[in-house]
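S.K.: quick one: sequence and predicted model below, then my questions.
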Amino acid sequence: MPLQVAVGHSSLTGPRERNEDFCGVVTPEGQELENKGLVAALGDGLGGHKGGREASEYTVRGLLCDYYATPDTWGVHRSIDKVVTALNRWLLSQSARDPELAGMATTLSAVVLRGRRYYSAHIGDSRIYLLRGGELFRLTTDHLWDHPELKNVLSRAVGLDAHLLLDYAEGELQAGDRFVLLSDGVWGVLPEAKLVEVLLAQPEPQHAAAALTSLALASGGQDNASAVVVEVRELPPPSLRDSLEHVSQLPLPPRLKQGQELDGLEVEEVLHESRLTLLYRVRDKHSGQRLVLKTLRPECAGDQEEISGLVMEEWRARRVVSPFFPQVVPADERSCLYFLMTWHEGATLQRMLDADHHFTVAEVVQHGVRLLKGIAALHRLEIAHRDIKPANIHLGQDGRLRILDLGVALSAGETGAAAGNPGTPSFMAPELFAGEAAVAAHDLYAAGVTLYHLLTRKYPYGEIEPFQHPRFGEPVPPTRWRPEVPAWVENLLLKAVAKDPAQRFETAEEFLLALERGAARPLAAPARQPLMTKNPLLAWRLIAAVSLALNLVLLALLLR
């Protein structure tokens, strides 16, 4: 059963010649309702300015439209902030371009109902109330200057300042909740006791909204009067997103040792410890199943960015239902912040290299086919792994190859701190060192370096240390290290790790097809760039040196 609501809205002009308020509600269905929720918004354009109505309408319409265009992986508040920040810039540009639109600004109050939670965003002096159990709660604070001569003058609004600062809040929903969005033409005239009286007397949200605006004008209101009423009729069952948001509020577990227990899970071994994360192999004492428990180090307590990152990693991992990845095991009764994944006996390809395993050409091709199938499954979900390397590729005793660690992965549309380039330098494409952001296509380059490394234990451009700023020439052919590598394999790998992104494989499917066709339909050897193209400075220096040498020879002949 999805979220069930009833909606009402009303906006009256009153004594003024022009209604500068604007309100709207979007009630999507299906997956969009589950992922993004319902949005209600109200704007009150600044009075006395030609662009007041335009500002409120453009802002509300823009939010209601563009919010649904933001990625599902973004949080509600992040999506609203990104959209309203862009709208704010547009209003400021219009004010700067047209003197008659100077001061084009608006208040904005918005509520999003998604799953079993509500989210609010607010700037200005329109208000959001919550009527729950017959009691009215005010969810917003008016942004007005606290000065006798500036009474009723906004200190914050959309379009008022380049630095936009919205107030955000969120909480749990209850059946019967009524969210009421009001312009100051209503709440400035009717006291809160009268608001409660009207809301309780009108069981239908549309009647309630109309009654509030009509009563405000009938009581002497001189401003536009607008109201939006959204009533929660039925709540949906808890969703994955809701449960994960709850998990993010849990404390981090203490550092665990072998033999200790947590939520019925017995620690058997510490598998890995990094600067931020801890991985344990645990055994479910009830089922006997071995699992991998991933959490943050206790020192990360209070670091909301890292906590959100771990929650997002679990969210992504749950979306990736594929035999080429470990699968998340539900852990609904968690007392601490962690998540569980399936455990598979075996070793990473890097561990096999460290143990002096010699990969044959046939093994590398076979592993490459499986790796590209896994990457293709990830890319179809619009997720970039961003750290493909032998240490993150596991070969199980069951013969299956699995891609590990989505900790630095990036879903489509994510930006900010998460959008840096956290990969391992030797596996990073040349353009990433120039500041370009890592995307799904760069996983294909890293896959090419991985296969090259499995064959040769070398890197196509040499090993690159952290914080090093390398200069890239031509990749070294793998036959320099392994002369028995077939020409078709060499051509394929050189294409995958080409310096120029335009010469590489465009998709995982294209790379996979080339591997599967093999010697039957080999790729042509990549064209080597002329020196003048790839290093014009060196080319001119050589030309100058040759010219100087010839001139010296000619001079010597003339002097004889």
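M.R.: Perfect, I can see it now.

S.K.: going by C-alpha atoms from here, please, whenever you check contacts or count neighbours.
M.R.: Will do.

S.K.: if you count neighbours, what's buried in stretch 76-90?
M.R.: Within stretch 76-90, the residues scored as buried using 16 or more other C-alpha atoms under 10 Å are 76, 77, 79, 80, 81, 83, 84, 85, 87, 88, 89, 90.

S.K.: out of those, which two sit at the greatest distance?
M.R.: Using C-alpha to C-alpha, the two most remote members of the buried residues of stretch 76-90 are 76 and 90, lying 21.5 Å apart.

S.K.: next up, a second structure to put side by side with the first:
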Amino acid sequence: MPLIISPGYASLAGLRERNEDFVGMVTPAEPELSSKGLIAAVADGVSGNDGGREAAEYAVRGLLADYYATPDTWPVTQSLDRVLKAMNGWVQQQGTTRPELSGMATTLTALVLRGCFYHFSHVGDTRLYLLRNGVLQRLTTDHVWDRPEMQHVLTRAIGLDTRLAIDHGMGELKQGDVFLLASDGVWAALTEYELTRQLSELALGASDANRTAQSVVQAALDAGSSDNASALALKVEALPDASLRDAVSGSRQLPLPPRLKPGQSIDGYRVEALVHASQTTVLYRVVDPKSGKPLVLKTLQPERDGDMQERSAFAHEEWLARRAVARFFPQVVTPEQRNYLYYLCTWHDGHTLQQHLDAGRHFTVPEAVAEGTRLVRALGALHRRSIIHRDIKPANVHLGDDGELRVLDLGVAQSGLEAGDGNPAPQAGTPSFLAPEQYGNAVPSRQTDVYAAGVTLYLMLTRHYPYGEIEPFQRPRFGDPAPPSRYRPDLPLWLENVLLKAVARDPADRFETAEEFLLALERGASRPLQPPAPTPLARRDPALLWRAVAAVSIVLNLLLLYLVAAR
């Protein structure tokens, strides 16, 4: 579903002879709606002559046109900043070269709605309001002198100075949000209580956006406003699925939380314990203040605050986690407000498979088959969502006390949902679980996840790796995998054949999909797989084969030389 907005506007001169306000909005079609978003702006000309109106109109028209000409790779804030500063230079030049426009300047507030985020840029004393859940919030700050007798004297405006300082901000959109962009002729005459009442009618569906904007402007004039009065109202009717680009953009704006201790709170969530900490990330168990239920809060280490690559990777992880909606994964929980970079997901009592192995738990064959079936089902659910996990291993497989198996940690996962996303590094993951072709820089695929799941099940049953443990930075050589029955004599032949196929050295000999792996586990002894044939030396180790051929050739040549010399 695309972003759907209901807009409306009104602008009246009031008691003035000329309306120096100007409002405008662009609602593009796809693909611009997804790549650049919807933009709306209101400006209030400063000069009392023709220059004020011209500055306001030029600033709004120029912004609406030039914003869509900026590169799609630029963040929204960068695009708005560049365009508005160019507008400032033009207005400055016109005011100095054309006497009739001397002193022309304008205030301006612009709003961009893209994906699941809003962005705004602001200079002057026009305002932007947000009504959410019946609560009105002013998002902008007036740029005027902070003295009673100078409250209407601007300190910033487009065209006022050669150097323009612009306020930028952003936040997450919620369905039902109502935005109001207003000139000072509106907000100076109406209380926030009255604005809340008017906008609430739009939020509740009692009025449409056009009637709301007209009603706000007329109410300001009825309240005694003698200035031009302009209002632009927008209601968020529907939100699209959050794009990776918007998630990454949002991650750059939020600060990282400090290191937290049990008993401290963050955005209302009370920290109970530190669950895990790595060089990059940290996990806390927190309590939801409303439900009292435990949740997992994941964030980056505080010293990673300036690492844009880590921030982008973290945003990518959250974006993927929100799409893994199934019982096989912890579910992401959206906080009511988020002032720091983190994400929340459901907490489940239990232990990881690695913790069970470290504690010495012995898995029977039926138990291993049951857990292996759940693991492969989870992989299939990921792959149907075009997500490659890339780090399947016992530490990322959680066996819940509720009997469910859940796959954890999408930190190095890749997705085909958007072109160019994810980390292209082929060897991200844990060495002993990387498929042999990945050591030749092959692209990660569904089969590399299948291989890692096979190694996990093999390790669960035998406490050994099919090709031996591989240390980081080691360049391993792969022969034929060791039969698991060597370490586990009670293993049935059908299960051994399934495991050997799952961890086959050559992808062509491996299960193509998680569904094929699952079918083999479910059929079991009723339709067993054929045992794998030994890999010929030419495929297993071509270099060794040719060295052997060369050695035999040398021996034969030496023998021939000896026979010739003996004659």
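M.R.: Thanks, I have it. These numbers come from a predicted model, not from an experiment.

S.K.: quick check, distance from the lengthiest helix in structure 1 to the centre of its chain.
M.R.: For structure 1, the longest helix by residue count, based on DSSP state H, is helix 536-559. Averaged C-alpha coordinates place helix 536-559 of structure 1 at 57 Å from its chain's average position (C-alpha atoms, centre = their mean, to the nearest Å).

S.K.: who touches that helix?
M.R.: Contacts with helix 536-559 of structure 1, where a contact means C-alpha atoms under 8 Å, 6 or more residues apart in numbering, come from 531, 532.

S.K.: in three-state terms, label the residue mapped onto residue 418 of structure 1 from structure 2 for me.
M.R.: Pairing criterion TM-score structural alignment: the partner of residue 418 of structure 1 within structure 2 is identified as residue 423. Secondary structure state of residue 423 of structure 2, per DSSP: H, G, I helix; E, B strand; the rest coil, is coil.

S.K.: my guess is residue 423 of structure 2 contacts residue 410, does it?
M.R.: No: look at residue 423 of structure 2 against residue 410 with C-alpha atoms under 8 Å: they stay out of range, at 11.6 Å.

S.K.: number of nearby residues for residue 254 of structure 1?
M.R.: 13 (other C-alpha atoms under 10 Å).

S.K.: quick one: stretch 351-360 of structure 1 aligns where in structure 2?
M.R.: Aligned by TM-score structural alignment, stretch 351-360 of structure 1 corresponds to residues 355-364 of structure 2.

S.K.: ends of that stretch, what's the gap?
M.R.: Stretch 355-364 of structure 2 has an end-to-end distance of 17 Å (C-alpha to C-alpha, to the nearest Å).

S.K.: what's the answer for stretch 515-531 of structure 2, then?
M.R.: Start-to-end span of stretch 515-531 of structure 2 (C-alpha to C-alpha) is 20 Å.

S.K.: kindly report the same for stretch 522-529 of structure 2.
M.R.: Terminal residues of stretch 522-529 of structure 2 are spaced 12 Å apart (C-alpha to C-alpha).

S.K.: stretch 471-479 of structure 1 now?
M.R.: With C-alpha to C-alpha, one end of stretch 471-479 of structure 1 sits 22 Å from the other.

S.K.: contacting residues around it?
M.R.: Stretch 471-479 of structure 1 is touched from outside by 430, 452, 455-456, 460-461, 485, 490, 494, 497-499, 528, 534, with contacts defined as C-alpha under 8 Å, 6+ apart.

S.K.: nearest to residue 61 of structure 1, of those residues?
M.R.: The shortest approach to residue 61 of structure 1 among these belongs to residue 430, at 42.2 Å (C-alpha to C-alpha).

S.K.: counterpart of the closest one in structure 2?
M.R.: Checking TM-score structural alignment: residue 430 of structure 1 goes with residue 436.

S.K.: identify the residue nearest the geometric centre of structure 1.
M.R.: residue 414 (2.8 Å; C-alpha atoms, centre = their mean).

S.K.: now residue 399 of structure 1: which helix or strand?
M.R.: Using DSSP states H and E, residue 399 of structure 1 sits in no helix or strand.

S.K.: the counterpart of it in structure 2: how many residues sit nearby?
M.R.: Aligned counterpart of residue 399 of structure 1 in structure 2: residue 403 (TM-score structural alignment). Residue 403 of structure 2 has 9 neighbours, counted by other C-alpha under 10 Å.

S.K.: now swap in residue 400 of structure 2 and tell me
M.R.: 16.

S.K.: circling back to that earlier point, select only the buried ones of the contacts of stretch 471-479 of structure 1 in ChimeraX?
M.R.: Buried subset of the contacts of stretch 471-479 of structure 1, written as a ChimeraX selection, criterion 16+ other C-alpha under 10 Å:
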select :430,452,455,456,460,461,485,490,494,497,498,499
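
S.K.: now secondary structure too, for the contacts of stretch 471-479 of structure 1, in JSON lines please.
M.R.: Converted to JSON lines, the contacts of stretch 471-479 of structure 1 look like this (three-state DSSP):
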{"residue": "430", "secondary structure": "helix"}
{"residue": "452", "secondary structure": "helix"}
{"residue": "455", "secondary structure": "helix"}
{"residue": "456", "secondary structure": "helix"}
{"residue": "460", "secondary structure": "coil"}
{"residue": "461", "secondary structure": "coil"}
{"residue": "485", "secondary structure": "coil"}
{"residue": "490", "secondary structure": "helix"}
{"residue": "494", "secondary structure": "helix"}
{"residue": "497", "secondary structure": "coil"}
{"residue": "498", "secondary structure": "coil"}
{"residue": "499", "secondary structure": "coil"}
{"residue": "528", "secondary structure": "coil"}
{"residue": "534", "secondary structure": "helix"}
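
S.K.: ok, the residue lying closest to residue 235 of structure 2 once chain neighbours are set aside to residue 203 of structure 2 distance?
M.R.: Spatially, and ignoring its direct neighbours in sequence, residue 235 of structure 2 is nearest to residue 178 (4.4 Å; C-alpha to C-alpha, 6 or more residues apart in numbering). For residue 178 of structure 2, the distance to residue 203 of structure 2 equals 6 Å [C-alpha to C-alpha].

S.K.: with residue 480 of structure 2 instead?
M.R.: Distance from residue 480 of structure 2 to residue 203 of structure 2, by C-alpha to C-alpha: 66 Å.
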